[in-house]
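>>> Sharing a model prediction with you, sequence too.
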Amino acid sequence: MEKTFVDFHVIQTVPPSCVNRDDTGSPKTAVYGGVRRARVSSQSWKRAMRMMFRENFDESELGVRTKKIIDLVAQCIRVQDDSKTEEEALSLAEKVINTAGVSTKDKAAKALFFMSTKQAQNLAELILRDGAPNKKDAQLALNKNHGIDVALFGRMVADEPALNTDASSQVAHSISTHRVDNEYDYYTAMDDMSPEDSAGAGMIGTVEFNSATLYRYATVAAHELFKQLSEEPAALARTIKEFARAFVTSMPTGKQNTFANRTLPDAVMVSIRKDQPLNLVGAFEEPVQNEGGFANQSVSKLAAYAMNTHGSFSCPPEKAYAVGENMAKLTGAENVSFKELLDELEKDMLVRF
């Protein structure tokens, strides 16, 4: 099977916001090209994508990342055999989970575990059928029927590497294309029941924030995802389409009620490659300078860097789509609307696989 990588490149401007905080409550940042950049972690954006998947996939097609996997399997046991009491179901669920090599304590996994709904059903069916299944069968039940999100984002089990699942996608930390300095919002809140002539506020505080034009990148190894989805072309095509929708339009929820920072991209480019994935963040190693805004300059720099890289180091993509007239014009990619992009990706995957 030929390698096929689908690369996603997004330029997106985010207004004053605190999308992704560190342990001190400050917006995350990184130094790149010698200057401080705004940063949104890949974990933050992947969670936003998984939440959007719930709108477009049935629950049975997805996974749950939780410590409460005993409860999850116990529910499936009681659905399959309603004669089992809740306590019996919990005991059987913990037994089969431990047999697979997942450690538990106080009726919960010791660490977050990513399990698809179907895998929970597999374990329930196994323990009800065999009573005392062996480790091989228990692990087989957990290593087949991966949910869409488990296949895309992978699963790591430190205590039992046999249960690890390689991710078929990678999502980069988003960084600003330019230098960013964090700012502070000093706020006060009044007590609605205080007398009108009372002095002082009921609460005061500060919120740290920044604003930035971000470069966002992700890639999907379609050939690997195809294997994980039982080599079903329709499932692959739909998953790539929904990955594209979620990556482009989702937004992490950090401080959204405070800043209402829900924006959509300024430009998107999607490339289908046979050689290797290609992150184009090098376009911004020299930060964009503010000359009337960052978005248009960022699009131009990204396009120029892509064309130079394709000519000097790698092959041009087999196919490229652009949402945004300027991006299409500068790269030669096919200019499409976002809806057309989703439809074209779905059709392209069906033809290839």
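Okay, I see it.
>>> can we go C-alpha only for contacts and neighbour counts from here?
OK.
>>> show me where the stretch 1-150 of the chain has helices.
When assigned using DSSP state H, counting those that start in this stretch, the helices of the stretch 1-150 of the chain occupy the ranges 42-56, 69-80, 86-99, 117-130, 135-142, 148-153.
>>> sec struct for residue 270, please.
Put simply, residue 270 is strand when judged by DSSP: H, G, I helix; E, B strand; the rest coil.
>>> scratch that, residue 304
Using three-state DSSP, the three-state assignment for residue 304 comes out as helix.
>>> put this beside the first:
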Amino acid sequence: MTRRLYIDVHVVQTIPPANTNRDDQGNPKEATYGGVRRSRVSSQAWKRATRLHFDDQAPETDRASRTKRIISELTARIARNTGVDRDAATRIATTLLAQLGLSQGKKAGDTAYLLFYGNAQLDTVAALVTDNATDLAAMDDKALTEAVEELHVAEAFSTGHPVGVALFGRMVADIPKLNVDAATQVAHAISTHETQLEFDYYTAVDDRNEQDETGAGMIGTIGFNSATLYRYATVGLAQLTDNLGGDTDAALGALDTFIDSFARSVPTGYQNSFAHRTRPALVAVVVRTDQPVNLVSAFEEPVSADAGIQASSASRLAEEHLTAKQVWGDTPLFEAASHTFTPRDPKAKDTVEAITQAFGEPVTFADLRASLRARLTTVAGEPA
């Protein structure tokens, strides 16, 4: 697939009092937009939540890992596959990965930075020495280095990318051959309205207090806020297909997985304290051929809380999309929305009408994904 196709995903989602993504002071992250303070959840936080969500649904070999402890991970595989002892497996693993030129970290055995790889890719590297690990373990360091230098370690990380690496890419500044261009961009989620930082003052009582003892065993505070968030991500299908070795079916499957997990996932910061997991009120998907378009300008003027914020935010988003089509002459290849608003609710009637006018008749989330895949499958079979 060579034609440019960008799949934009727009989400409106309300999060109750929570601290899903904290700053260096331990408070919820914020940003100034439209002249007021907004709640913010970083793109990195939601990327990781999305990746963990789709990894949870996948077999172990199809998952990705991001770690400084790649030598230890390879050591475990070599020891398990060959039966050599841990020390011997560590020598072999270290020598194999030395071919990549990874900078060493401060802690022995760690790399200087997190390396993002597929579990199946590391399995491939381990398999390179399965048949001769015992012989390699008996060699001195010089002979071991010479024995493994012809093995294609770097190539193992250049193909067979898992969904996570194919979508989010891999950046290794000093080793360009390991880089993978990301197929996905994820915006920082921001509230559609002004927010105020609040604090929960909490105490914990010692269950073993004597009867005459009073007071708390611990006192503390946690910063929190609540917000209706606008979330946005876009996927370049051509880049995703290229990252997956030109396999269009695999790319469409990865796209479907991403949309499902991006919509359903929530960063887990302080989740036991706030139980803040919700699902979106609106998910809209637009396929464009020119460029990705973030619709955050719909909320440059903050939504006011006259009678709730969620429905007004969804209306604003729909109106911004419709206006952009009219002004710029956009003709998306596909547009659809799934939402929880019902015209039976007088307060939501205008919202439903706005969404329908902008994205068409609403569909279930499952039907949205299915119709998107069907449309892209048809497009993939057409001449570029």
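It's in. Just so it is clear, the structure is predicted and the values come from calculations on it, not from any experiment.
>>> Kindly provide the TM-score of these chains.
Their TM-score after superposition, calculated using TM-score structural alignment, normalised by the length of structure 1, is reported as 0.94; 351 aligned residues with a CA RMSD of 1.8 Å.
>>> just to revisit the earlier point, most tightly surrounded among the helices of the stretch 1-150 of structure 1?
helix 148-153 (a mean of 24; mean count of other CA atoms under 10 Å).
>>> Would you mind identifying the next helix or strand past that one?
From helix 148-153 of structure 1 onward toward the C-terminus, using DSSP states H and E, the following helix or strand is strand 169-171.
>>> and the gap between the counterpart of residue 281 of structure 1 in structure 2 and residue 260 of structure 2?
For residue 281 of structure 1, the equivalent position in structure 2 is taken to be residue 296, counting by TM-score structural alignment. Separation of residue 296 of structure 2 from residue 260 of structure 2 (CA to CA, to the nearest Å): 21 Å.
>>> Could you do residue 196 of structure 2 as well?
The gap separating residue 196 of structure 2 from residue 260 of structure 2 is 31 Å, by CA to CA.
>>> Which stretches in the stretch 151-300 of structure 2 count as helices?
Secondary structure of the stretch 151-300 of structure 2, counting by DSSP H, counting those that start in this stretch: helices at 153-156, 163-168, 237-243, 248-264, 271-274.
>>> In structure 1, what stretch matches the last one?
Under TM-score structural alignment, the match for helix 271-274 of structure 2 in structure 1 covers residues 256-259.
>>> ok so, going back, out of the helices of the stretch 151-300 of structure 2, which is the most enclosed?
Taking mean count of other CA under 10 Å, helix 163-168 is the most buried of those, at a mean of 26.
>>> Structure 1: matching residues for that one?
Aligned by TM-score structural alignment, helix 163-168 of structure 2 falls on residues 148-153 of structure 1.
>>> after superposition, how close is that stretch to structure 2?
The superposed stretch 148-153 of structure 1 is, by mean CA distance after the TM-score superposition for structure 1, a mean 0.7 Å from where its aligned residues fall in structure 2.
>>> Kindly report the same for stretch 296-312 of structure 1.
Using mean CA distance after the TM-score superposition for structure 1, the mean distance for stretch 296-312 of structure 1 is 1.0 Å.
>>> Give the aligned range of that stretch in structure 2.
Aligned by TM-score structural alignment, stretch 296-312 of structure 1 corresponds to residues 311-327 of structure 2.
>>> and the counterpart of residue 203 of structure 2 in structure 1, what does it touch?
Here residue 203 of structure 2 is matched to residue 188 in structure 1, going by TM-score structural alignment. When contacts are counted by CA atoms under 8 Å, 6 or more residues apart in numbering, residue 188 of structure 1 touches 201-205.
>>> let's see it at 7 Å
For residue 188 of structure 1, the contact set (CA atoms under 7 Å, 6 or more residues apart in numbering) comprises 201, 203-205.
>>> Now, these that are in strands?
203-205 (DSSP state E).
>>> Let me have the contacts of residue 188 of structure 1 in TSV, extended by neighbour count and distance to residue 335 of structure 1.
Below are the contacts of residue 188 of structure 1 laid out as TSV (neighbours: other CA atoms under 10 Å; distance: CA to CA, whole Å):
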residue	neighbour count	distance to residue 335 of structure 1
201	12	53
203	10	51
204	11	49
205	10	47
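>>> I'd like the residues you listed as a markdown table, with distance to residue 157 of structure 1 appended.
Putting the contacts of residue 188 of structure 1 into a markdown table (distance: CA to CA, whole Å) gives the following:
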| residue | distance to residue 157 of structure 1 |
| --- | --- |
| 201 | 49 |
| 203 | 44 |
| 204 | 44 |
| 205 | 41 |
